[in-house]
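# sequence plus predicted model, see below.
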Amino acid sequence: MSRKRVIVNGLVQGVGFRYYTEAQAGSLGLGGFVRNRADGAVEAEIEGDDAAVERMLDWLHTGPRSASVQSVQVTDLAEHGEASFSIRL
């Protein structure tokens, strides 16, 4: 089990990025959240099985077709035991 904070930069707001992220995380059985940041980036915290977290990180480097990801920053966090994934405003 692991938890990661991910900051995704590029054309990632106004393209459904959060909704696609929520769907992808749900399909992988991950917990955590995703939200837009004031600086135009999208921030997510993802938690779950190490293999599922790695698959999610791979997906976040591309995102949905409507997005254009320029960079992804990943930071390790302490686990919270969060089992569900949500969009935060």
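Done, it's in.

# switch to C-alpha atoms for all contacts and neighbour counts from now on
Will do.

# in stretch 59-75, which residues are buried?
Across stretch 59-75, burial judged by 16 or more other Cα atoms under 10 Å covers 60, 61, 62, 63, 64, 67, 68, 69, 72.

# structure B:
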Amino acid sequence: MMERYLIKVLGRVQGVGFRYFAQSLAGTYSITGTVKNCEDATVRIEAQGEEKNLNKFLAEIRKGNRFVKVEDIVAKKIPTADNEKSFKIVY
């Protein structure tokens, strides 16, 4: 079943390639949506996909990588978006 989440990611997530990291993971798990840096030093993600893939995506986001250090993730379900085909970085 398709789900969509609004996700706020806190930690060392700006200036470390996080948006590209998220975009790469989204491709791996067939996730569509957007990722954007916010003025409060967090990152905002809208992610849509099959629930099991979203769970895997979120687990990988939470792990981060050698540059990214995620301290917390706040996710809430939001309505799905029709006709969305890709995962984009928003500037």
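Cool, got the structure. This structure is a prediction, so every number in the text was calculated from the model and none was measured.

# turn the buried residues of stretch 59-75 of the first structure into JSON lines, including secondary structure and distance to residue 13 of the first structure.
As requested, the buried residues of stretch 59-75 of the first structure are arranged in JSON lines below (DSSP: H, G, I helix; E, B strand; the rest coil; distance: Cα to Cα, whole Å):
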{"residue": "60", "secondary structure": "helix", "distance to residue 13 of the first structure": "13"}
{"residue": "61", "secondary structure": "coil", "distance to residue 13 of the first structure": "15"}
{"residue": "62", "secondary structure": "coil", "distance to residue 13 of the first structure": "14"}
{"residue": "63", "secondary structure": "coil", "distance to residue 13 of the first structure": "11"}
{"residue": "64", "secondary structure": "coil", "distance to residue 13 of the first structure": "11"}
{"residue": "67", "secondary structure": "coil", "distance to residue 13 of the first structure": "8"}
{"residue": "68", "secondary structure": "strand", "distance to residue 13 of the first structure": "10"}
{"residue": "69", "secondary structure": "strand", "distance to residue 13 of the first structure": "11"}
{"residue": "72", "secondary structure": "strand", "distance to residue 13 of the first structure": "14"}
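
# and the helix or strand containing residue 59 of the second structure, what does it pack against?
Per DSSP states H and E, residue 59 of the second structure falls inside helix 51-63. When contacts are defined as 3 or more Cα pairs under 8 Å, 6 or more residues apart in numbering; DSSP states H and E, helix 51-63 of the second structure packs onto strand 2-12, helix 18-28, strand 69-77.
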